[in-house]
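Enquirer: okay, sequence plus prediction incoming.
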Amino acid sequence: MSDETTTAPPADEPGFPGLSPAPAPAQPAAPAQAGAAYRVLARKYRPAHFGDLIGQDAMVRTLTNAFAANRIPQAWMLTGVRGVGKTTTARILARALNYQTPDGSSGPTTDLTNFGVHCREIIEGRHIDVMEIDAASNNGVDNIRQINDGVRYAPVSARYKVYIVDEVHMMTGAAFNAFLKTLEEPPPHAKFIFATTEIRKVPVTVLSRCQRFDLRRVDAGLLVGHLGTICRAEGVDAEEEALAAVARAAEGSVRDSLSILDQAIAHAAGKITLEDVRSMLGLADRARVIDLFEAVMKGDIAAALNELRAQYDAGADPVVVLTDLAEFTHLVTRLKLVPEAARDNGLSQAERTRGADFAGRLSVRVLARAWQMLLRGMAEVKQADRPVMAAEMVLVRLAHAADLPTPDEAMRLLRDGAGLGGGNGNGNGGSAPRPPSGGGNTALAARPVLASANPDPVPAAVPRALAGPQIATLEDLVALASQHRDITLKLALERDVRPVRFEPGRIEFALASYGSRTLANDLSRRLKEWTNQTWIVAVVNAEGGATLREQAEAAKGQRESDAAAHPAVKAVLERFPGARIVDVRDPRAVAADATAANAPDDEYLPDAEPLFDDSEPDFDGIDF
């Protein structure tokens, strides 16, 4: 028999709660023996009972209550990202199902602090009644047929025969179908535990037969505490900031964090410092990433490029630098929208204080635009032959765009008379003046995102003579169409447009049911020709106001109603039955028209437009 079965296990063996520093050997071991005895941290500190699991409290509570109530299902489905403990949880479940004390008096339980008869073999994956199957290489119908045949036989020594199927999503569709009947009605002595990272690839017919648990990513703060406990058990001195960097790099995976920690211990050969972890993983200094973010947001391209080159020379990967920059952009956005996020234990002091400062000085639109540009830039850098050059160009674009206005801000500036760089007389056409050395795009320097050390001059306003025709209402637009003799567009504007929003540079309207669907495009094109400006013309799904024709008809009806209520008009209408009011004119307007036409002063209405229409047959035979 091996020493493992005849001697008591040391305190740091897997499955023993309470991590303690390993005792120093009395004498150096031979290199060959040391290499054979060494186990990586991910295996050495693999959880052996539910109390060792970290970050999965909801699952542990559910399983504990289920076992206590004897409501144990026939199958479980464990899903989550790599390294969060799916296979480990499956082994702990198998141990809980088959827990047995030497006297044979115990049953299934989640209280596994003490090892039972089958516990060690199950945890080490070598128990005859607990079969671990890799579905990546055993994914066919023949493999499932073997399971279906073997499940009928009782376990050899344990209480349950447990099948742990890892990466179950790799099974073929035919294999899943062959498994359904056994999975739905297994023998009482059989249990199934499935683990997968791609839960969406598992058929719903299989999911409906399993109790599903989603294992969460482990919180960075909790992971840092776990790594610190392991370092103390291993007798390794490590800075807390170094462990935080390891936890961030692991992205919530416990196994990845232990693998990185194993590598950091070998790399440091002593105390693990933050600089050791950075140089080992090619990470950028978080404080320097924040400095780079500030330079970019100020539009200081020279400082941004120098900082990127310095980090690259120090060993930082350009892709990692942009990734960290995107992460800090996301952090600033979160701090702006959710200030309570500053209490996150995983944040450094620099991230907490400077991030909150940036959150108060940057708008959400600027941060969202920077996030989108960084995401696209990371993809470009990954595909580039010279990543550092591609990263520099990403920063150049980002710095130039940092102080550009959003479309609505640009519209507002144009409306208020502030130009966007046109007519500056610098020979650059419509572009902005060249900024001072190292500056970014300063065409809108009067509206800097962050206070820059090199403020740039405010561009001159556009002269009123070059501003084009002033269009403030729909009536102005109709008059402009009439002025350019576009009768078709004029009639369409009067008849088919129900105004919703009308302002310089933007028109929104609802279209009448009989209106042309191309009216918005036609109007936008015409406005570009007539005003030398780009107008946003959109048809919106809204009720809108009345058309100009409807407004004119309503006004005409109101005038006729008011006129019919006049005593003199009433008398005339009563005197002449069948007479009706054809039109009502404003005497002042009529007088002005008459004066312009050199008509007599006492002419009230032109003869061609009588107040009453007496040409109807009803007037025949009436004696005046």
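Expert: Cool, the structure landed. None of these values were measured; they are calculated from a predicted model. Residues are numbered from 1 along each chain as shown.
Enquirer: every contact and neighbour count from this point should use C-alpha atoms.
Expert: Will do.
Enquirer: where exactly do the strands run in the stretch 451-600 of the chain?
Expert: Under the criterion DSSP state E, counting those that start in this stretch, the stretch 451-600 of the chain carries strands at the ranges 497-503, 506-511, 536-539.
Enquirer: got another one to weigh against that:
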Amino acid sequence: MENFIVSARKYRPSAFSTVVGQDSITVTLKNAIKNNHLAHAYLFCGPRGVGKTSCARIFAKTINCSNISSDFEACNECESCKAFNENRSYNIHELDAASNNSVDDIRTLIDQVRIPPQIGSYSIYIIDEVHMLSASAFNAFLKTLEEPPAHAIFVLATTEKHKILPTILSRCQIFDFNRIKVDDAVKHLQNIAQKESVNIDEEALNVIAQKADGAMRDALSIFDQIVSFSGKEITFENVIQNLNVLDYDYYFKIVDASLEGKVTDVLVMLNEIFEKGFDGHHFVGGLSGHIRDVLVGKDPATIQLMEVSDSVKQKYIEQAKKCPVDFLYESLKILNQCDIGYKSSQNPRLLIELSLIQLSQIIESKKKGTSLKKNTKKLLKIIVEGREDLPAQTKASNPVSQQAPSNGNGQVKVEPTEPKIQTGVSRNAYTPTVSIKQALKTGIQRPKTISKPNYQEKEKVDLVAVSENIPLNQAQAFKQLKEFVQIKGKSDRIRLALTVNQPEVIDNKVILKVSNPLQGDDINGVRVELQNHLRRVFSNKEIELETKMSQTKTTKRVFTDTDRFNYLCKKNPVLGVLKQKLSLDFE
């Protein structure tokens, strides 16, 4: 049984022509070899898995080849190429800076640089993950990097260019590697699948390339994983099942349902997504990316920005024709707000559901000329009450629809009822009312004749009807004032205004004493409420409230010097005798 070699190693590029997605860099390096313009130091930087180390090895192999081809590729036949291919070359040295990052390691490298090559013209030193070198090691490396021997060439590779000292960067030619495009990754995977006799859909390869996020090595690792899972016959369903990727059909269905305003269908699909174990935050990001692709699919000039297969691209174009631009802009805005508030939300699922409901109301709001905020009532109606096309048995269970007959215009007719007289003294008695939710559903409107009570016209407002009169006294009235403040949760100002002074009770009149006009205004603000409270407690509809300014006795204040001296003389008569004998006077 042969040893298995992962595709990332088995199909590692061995020539410039096999490097994927880095044409500008490979052309530059080949031209440098062609014109014999080789620098003494190169820096290859970029994301993981894009070919930095592979290009460094190919470059080192090519410049030492004794029979370079016409397109400036290594021949793979000379002694230098054979030694490189068999991993026994003494001209190419690789150093892992992650584990050799001290000053002593750099000193060893400096001593090694002095030795000329035995075969070929150059000694190439490839230092991988060079940003892991310590600051002392970088400083020790500066002089050799700037003025190495004529036969020495340094190729530094890193994924974090910002961590390298500027003094190192200034001594190197810098090559920035790009992420592998989805199309380039798909083509490369198709070639490998053909060599491995694997039958795989183009859509499945597209998912693998997108999952790799621009790293060819990651794409090859995922490809090996899928082959182990599905064998030689791989379908799109196998890939999304193994990689736990949400099927893009869900995004198409959610957008279609949102265009038609089908809130229930959208919420049901969201529940299916959660039941399959997908993360809500990833779903929001995926839906945002989907709507972005639909937006760029509306213009032929931007269709090329979509990194999807041709068959899927056609689906985006068809859906883009059905989606108004305003709908797409508003959807992106809503989903962006959902993405921002997801991590700080205490109920992330509800946040996503509300965002999807808003998406479903965009078209209807545009038709009615209202904003989404003004359409909140209908959103609540759909969430709480259910869909408008409820079954008959569900509608029959609604108490409003049972009790209130229709007037023939689709609205519920409400019969006027006589007010009931409350004769008890309980404060927790229940008075049946129509809720806001029922009013929104049935269309009940508030009568125009009802207005807010006017505190200045207390004789016109009597909210409590009673049938008997119970006499009250001062102690009972003062007790009920305290209880009123506690039950109703009034402010400290009102509590002081009502309880700082004992009230006067004359027959059925309660006189509240206030110390200043401000307290009088505070009491007038709750006069009707307090008066009805006392009427309810004492079952006495004749109780009336009045306010009275309390008067405080004041003594004459001493202002003149004579008055002050006379006041002191009352305390100590000796002062008057002393003033007379010394003939003193006030200045």
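Expert: Arrived safely, thanks for sending. Computed from a predicted model, the values in this text were never measured in an experiment.
Enquirer: deepest-packed of the strands of the stretch 451-600 of the first structure, please.
Expert: Neighbour counts (mean count of other Cα atoms under 10 Å) averaged over each of these peak at strand 506-511, with a mean of 21.
Enquirer: which part of the second structure matches it?
Expert: Aligned using TM-score structural alignment, strand 506-511 of the first structure spans no residues in the second structure.
Enquirer: trace residue 237 of the second structure over to the first structure, please.
Expert: Match for residue 237 of the second structure (TM-score structural alignment): residue 275.
Enquirer: list the contacts for residue 162 of the first structure?
Expert: 94, 129, 130, 131, 190, 191, 192, 193 (Cα atoms under 8 Å, 6 or more residues apart in numbering).
Enquirer: so which of those residues are in strands?
Expert: Of the contacts of residue 162 of the first structure, the ones assigned to strands by DSSP state E are 130, 131, 190, 191, 192, 193.
Enquirer: these two touch, right, the last one and residue 76?
Expert: Spelled out, that is residue 193 of the first structure. Yes. If you go by Cα atoms under 8 Å, residue 193 of the first structure and residue 76 touch, sitting 4.8 Å apart.
Enquirer: between those two, which is the more surrounded one?
Expert: Legend: neighbour count by other Cα atoms under 10 Å for residue 193 of the first structure and residue 76, higher for residue 193 (26 against 21).
Enquirer: which residues touch the more buried one?
Expert: Taking Cα under 8 Å, 6+ apart as the test, what residue 193 of the first structure contacts is 75, 76, 77, 78, 90, 162, 163, 164, 165.
Enquirer: pipe those into JSON lines and attach secondary structure and distance to residue 399 of the first structure per row.
Expert: Output for the contacts of residue 193 of the first structure, formatted as JSON lines (DSSP: H, G, I helix; E, B strand; the rest coil; distance: Cα to Cα, whole Å):
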{"residue": "75", "secondary structure": "strand", "distance to residue 399 of the first structure": "55"}
{"residue": "76", "secondary structure": "strand", "distance to residue 399 of the first structure": "51"}
{"residue": "77", "secondary structure": "strand", "distance to residue 399 of the first structure": "48"}
{"residue": "78", "secondary structure": "strand", "distance to residue 399 of the first structure": "45"}
{"residue": "90", "secondary structure": "helix", "distance to residue 399 of the first structure": "50"}
{"residue": "162", "secondary structure": "strand", "distance to residue 399 of the first structure": "59"}
{"residue": "163", "secondary structure": "strand", "distance to residue 399 of the first structure": "57"}
{"residue": "164", "secondary structure": "strand", "distance to residue 399 of the first structure": "53"}
{"residue": "165", "secondary structure": "strand", "distance to residue 399 of the first structure": "51"}
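Enquirer: which one of these has the most neighbours?
Expert: residue 162 (29 neighbours).
Enquirer: list buried residues within the ones in strands among the contacts of residue 162 of the first structure.
Expert: 130, 131, 190, 191, 192, 193 (16 or more other Cα atoms under 10 Å).
Enquirer: put together TSV for the strands of the stretch 451-600 of the first structure, with distance to residue 56 of the first structure on each row.
Expert: Shown next, in TSV, are those (distance: least, Cα to Cα, whole Å):
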stretch	distance to residue 56 of the first structure
strand 497-503	53
strand 506-511	52
strand 536-539	51
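Enquirer: can you tell me the SS state at the residue nearest to the spatial centre of the second structure?
Expert: Closest residue to the average C-alpha location of the second structure: residue 340 at 1.9 Å, with Cα atoms, centre = their mean. Under DSSP: H, G, I helix; E, B strand; the rest coil, residue 340 of the second structure falls in the helix class.
Enquirer: if I line the two up, what does it land on in the first structure?
Expert: Aligned partner of residue 340 of the second structure by TM-score structural alignment: residue 376.
Enquirer: please tell me how far that match sits from residue 291 of the first structure.
Expert: According to Cα to Cα, to the nearest Å, residue 376 of the first structure stands 21 Å off from residue 291 of the first structure.
Enquirer: now swap in residue 401 of the first structure and tell me
Expert: Going from residue 401 of the first structure to residue 291 of the first structure by Cα to Cα gives 18 Å.
Enquirer: ok, residue 95 of the first structure next?
Expert: Computed as Cα to Cα, the residue 95 of the first structure to residue 291 of the first structure distance reads 52 Å.
Enquirer: comparing the two, which residue is more hemmed in?
Expert: Each of residue 95 of the first structure and residue 291 has its neighbours counted (other Cα under 10 Å); residue 95 has more, 30 against 16.
Enquirer: got the contact list for the more buried one?
Expert: Residue 95 of the first structure neighbours (Cα under 8 Å, 6+ apart): 118, 119, 122, 123.
Enquirer: so the first one sits against residue 127, correct?
Expert: Looking back up the chat, that one is residue 118 of the first structure. Yes. If you go by Cα under 8 Å, residue 118 of the first structure and residue 127 touch, sitting 7.5 Å apart.
Enquirer: where along the stretch 351-500 of the second structure do the helices fall?
Expert: Secondary structure of the stretch 351-500 of the second structure (DSSP state H, counting those that start in this stretch): helices at 376-380, 392-396, 399-403, 436-442, 474-488, 492-499.
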